[in-house]
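Visitor: here is a sequence with its predicted model. Questions after.
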Amino acid sequence: MSEGTYEVADALYVNRPARNTAEKIYMNEVPGRSQRRAGHSNSQDNSGGHHCCYKLAVVLVCVLLLAVTIALRITTLKIKDLQLRYKNLLEEKDELQVHCNSMTAEKAQLSAMTGERDELQRRLCVLESHDMKTIKQHAVDVTLDRDTANPKLILSADGKQVKDGDTRQNVPDTPKRFNQTVNVLGKEGFSSGKFYYEVQVKGKIRWSLGVAKESINREGQIKVRPKYGYWVIRLRNGTYAALAGPSVPLSLKGKPQRVGVFVDYDAGLVSFYDADCWHHIYSFTRVSFTEKIYPFFSPSVNGGGRNSAPLIISPVYICPIK
């Protein structure tokens, strides 16, 4: 068909009157139905958007619930850990309390023992102070034994003084000699009775004095205790002590310049005094002597000249009691 033929047909169709009323209604409703279908399509699109938002909200709520659950779990674990630590601390507290109670009881017992010891020392001091003249009547002439002196010790010609010379001397090696510690014994030994001697310690910061039994060990580093045959007191840099089982600190009224040593062999007594004013320093009591004992001396090391003063065995004289 030619283009002119299509134009004639269209003109006939447009100008043709409607066949009936129904057709008019149908033709008029066509645009409305199209619009409703379009509207329905838009409604479906909106419904789909709302559904996506709902799903997102659900996911967010689930994530939030999971986070809260995890946080609660962590908090619960922390609480349990704190409870366990608290329980352990309570147990440790109970253990410490028991230990503290035990230490308190031991301290009270030690205090009582110390009190008894001090009372015994006080009584000895009173008794022996009244007997000063009697004690000093037992003074003996003590001379240092060169054969026992450590090679570093320098003895005076008369055997009454000793000090540390820092260097070893060429002396015979005898079984009686202290080969490492700077000690020396008196030449005279005692196996009964009473004896007393005095030693000047003026100018020294370290020294040890007392008595020792004949069979003591003299090789290497020795332990100066009654258990090993020594009954000795000492000074170390301003601190005085009696070398008993454990060392006993000594509180003195002054700094002794001369120390007196008194021994009652049969009574098992070794006592020390500030010889210038007769203040009692310390006593070893109930000693069971079973062999000969000797005066013991240690001037200690020179200390770069700070302890160079000698120990001097001095004459015994009587001074008034203060």
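Guide: Nice, I can see it. Just so it is clear, the structure is predicted and the values come from calculations on it, not from any experiment.

Visitor: use CA for all of it now, contacts and neighbours both
Guide: Fine.

Visitor: what secondary structure does Trp231 sit in?
Guide: Following DSSP: H, G, I helix; E, B strand; the rest coil, Trp231 is assigned to strand.

Visitor: quick one, what contacts it?
Guide: Gly210, Val211, Ala212, Val224, Arg225, Leu243, Ala244, Val270, Phe284 (CA atoms under 8 Å, 6 or more residues apart in numbering).

Visitor: now intersect those with the strands, please.
Guide: Among the contacts of Trp231, the ones falling in strands (DSSP state E) are Gly210, Val211, Ala212, Val270, Phe284.

Visitor: the contacts of Trp231: which two are farthest apart?
Guide: The span of those, defined through CA to CA, is set by Val224 and Val270 at 14.9 Å.

Visitor: which of the ones in strands among the contacts of Trp231 sits closest to Arg85?
Guide: Of the ones in strands among the contacts of Trp231, the one sitting nearest to Arg85 (CA to CA) turns out to be Phe284, at 52.6 Å.

Visitor: can you map out the strands along this protein?
Guide: Going by DSSP E, the chain shows strands at 153-155, 161-164, 184-185, 194-200, 206-213, 230-236, 239-242, 248-250, 258-264, 269-274, 279-284, 293-298, 311-314.

Visitor: CSV for those, including distance to Gly39?
Guide: CSV is the format used below for these (distance: least, CA to CA, whole Å):
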stretch, distance to Gly39
strand 153-155, 125
strand 161-164, 122
strand 184-185, 126
strand 194-200, 128
strand 206-213, 116
strand 230-236, 112
strand 239-242, 111
strand 248-250, 110
strand 258-264, 126
strand 269-274, 124
strand 279-284, 120
strand 293-298, 121
strand 311-314, 126
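
Visitor: here's the one I want to compare it with:
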Amino acid sequence: MYAGCSVLSEEQFLCSICLDVFNHPVTIPCGHNFCKSCITQHWTVNVQSQCPMCKDVFDRRPELRVNPFISEMADLFRQSTVKKTRSCSVQKRTSSGEVLCDVCTGTKLKALKSCLVCLASYCDTHLEPHYRIPGLKRHELIDPVENLEDRLCKRHDRPLEMFCKTDQMCVCQFCTESDHKSHVFIPMTEEYDAKKAKLGNLKAEIDQMVQERRLKIQQIKQSVKLSKEDADRETADSVQIFTALIQSVERGLAQLMDMIEEKQKTTEKQAEGFIKELEEDISALMKRSAELEQLSCTEDHLQLLQSFPSLNPAPPTKYWTEVRVHSSYEGIVRRSVAQLEETLSKKMEKLCADVQLKRVQQYVVDVTLDPDTASPYLILSDDGKQVKSDEMQNNVPDNLTRFSTCNGVLGKQSFSSGRFYYEVQVRGKTDWDLGVAKESVIRRGKIRLSPKNGFWTIWLRNGWEYKALAGPGVLLSLKSKPEKVGVFVDYEEGLISFYDVDAAALIYSFTGCIFTEKLYPYFSPCGINGGINVSPLILLPLSHTN
């Protein structure tokens, strides 16, 4: 009976309602079988007694009895399914760990290699003939793999050894002589090497992308760190500036209150003087009034008439009608606020300039002049910190990096990222050029200084004309003549600023610049101009500040 059920399909033992193997199967009048509990539940839900399969309707609900034959067959099928499941589980546990030798009997040993020709895996002992027998030596051995039958051509049962480039698939030798005869094919090992090299290149590209992104993460973290440092400095500078402004306001308020108090004291003192004079007048008038009253009371006609001509109506006193005591405070606050506003504006401008200069000075770098770039008409000091012009052309090597006629020289140090600052003394000069230049600037013949040509500079001409060479030039109006000029560059921000160091004032800024190559400090002391411009440009030492 078991043999009979083994050839039956699984669907024949499944209930169409629960889709599981029959449990107490029953047969209804139309001939279809169901689990007893399933059909009972179905008819309980649906009032009409109808077959779920053929839809036959029964006038009365059939009496349900378990079919013993089908029940026995279902039990046998269930038991065989459990055995197969257990067998598969054991096989999976054996194969999931490692590939076993196909030749070993009894306890199978771990396979050392798999043969693509024999389509079998061998342990160390059974692999020995492949190393000894000449015919077997030509077989291709690989690390142990499962399912070697997958490496056979499904059509010819031959090893997959060639690669069809036309169809991009692995084929056997027979395929190359039949279906793929007109196609382009190469040995599978050759295509493997090509694909492996391609994978290597792809992996290298991906690794490079990973590295670039890790670098970008570091850059972003560094940017956040720098931003935090800038924020902290900005906060400290703001506190310093606003504290100074608040102190100025408090001093202005104290001065205003002192002024009002002093004015009130003056008014009170003036009033006291007026009151004293008035009291003296009253005393004199009352004395005269008493004399007049005494004379008017006399009965001596002769005395009255003789005394009357010598009497004045009143003693001489001050005319008080126009005298006023009044202090006007109208407009005093407005005038004080206006004066304070002007003072604060100047103070704030000075404080901000001081703070800004101190901020950029922390990026100071040690710049020295590069003699290989200096014009033949320039003389450099031995320490590379000073440069001045000469009337005579000096005998120097004709380097391609040298400025030929323009009296220019570059710094040795180059910058392609970050921020840097340096200071130059220009005292005693009537003409000079200062700034930065990109590495690829033209250095032969006459040169026009402009950002378009790779120069970001300012100059002085004739001792008074300051100009930013922004192409076109921008005339600069300076309150004082700089003796020290500071140059600050923020490469990523595209910013180049020039400062009057002693006045702590901004001279000019190039903004929105786009830098794509190295930048070098640029200097030109210009011609000696008849002996009035002989002073050198001097690079000043400056310590790092926080």
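Guide: Sure thing, it's come through. Quantities reported herein were computed from a predicted structural model and do not represent experimental measurements.

Visitor: next, the TM-score between them, please.
Guide: Remark: TM-score between the superposed chains equals 0.59 [TM-score structural alignment, normalised by the length of structure 1]; 197 aligned residues with a CA RMSD of 2.0 Å.

Visitor: hmm, back to that, most tightly surrounded among the strands of structure 1?
Guide: Each of the strands of structure 1 was scored by mean neighbour count; the highest is strand 184-185, a mean of 27, by mean count of other CA atoms under 10 Å.

Visitor: and Thr44 of structure 2, what helix or strand is that in?
Guide: Per DSSP states H and E: Thr44 of structure 2 is located in helix 36-45.

Visitor: what span of structure 1 is that helix aligned with?
Guide: In the comparison with structure 1, helix 36-45 of structure 2 aligns to no range at all (TM-score structural alignment).

Visitor: right, and the strands of structure 1 - which one's nearest Glu91 of structure 1?
Guide: strand 248-250 (37.2 Å).

Visitor: which part of structure 2 matches the closest one?
Guide: With TM-score structural alignment as the criterion, strand 248-250 of structure 1 aligns to 474-476.

Visitor: just checking the distance from the matching stretch to the centre of its chain.
Guide: 34 Å (CA atoms, centre = their mean, to the nearest Å).

Visitor: got the buried residues for stretch 279-286 of structure 2?
Guide: Asp281, Leu285 (16 or more other CA atoms under 10 Å).

Visitor: kindly report the same for stretch 396-403 of structure 2.
Guide: Within stretch 396-403 of structure 2, the residues scored as buried using 16+ other CA under 10 Å are Thr401, Arg402, Phe403.

Visitor: counterpart of the last one over in structure 1?
Guide: Structural alignment (TM-score structural alignment) places Phe403 of structure 2 against Phe178 in structure 1.

Visitor: what's stretch 283-291 of structure 1 aligned against in structure 2?
Guide: Under TM-score structural alignment, stretch 283-291 of structure 1 corresponds to residues 509-517 of structure 2.

Visitor: closest one to Leu64 of structure 1 among the strands of structure 1?
Guide: Judged by CA to CA, the one of these that comes nearest to Leu64 of structure 1 is strand 248-250, at 72.9 Å.

Visitor: tell me roughly how far that closest one lies from structure 2 on average.
Guide: Between strand 248-250 of structure 1 and the aligned residues of structure 2, the post-superposition mean distance stands at 0.3 Å (mean CA distance after the TM-score superposition for structure 1).

Visitor: list of residues touching that strand?
Guide: So strand 248-250 of structure 1 is contacted by Thr239, Tyr240, Ala241, Ala242, Ile281, Tyr282 (CA under 8 Å, 6+ apart).

Visitor: what about 7 Å?
Guide: Tyr240, Ala241, Ala242 (CA atoms under 7 Å, 6 or more residues apart in numbering).

Visitor: same list, those residues, but as JSON lines with distance to Asp118 of structure 1 please.
Guide: Shown next, in JSON lines, are the contacts of strand 248-250 of structure 1 (distance: CA to CA, whole Å):
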{"residue": "Tyr240", "distance to Asp118 of structure 1": "16"}
{"residue": "Ala241", "distance to Asp118 of structure 1": "14"}
{"residue": "Ala242", "distance to Asp118 of structure 1": "13"}
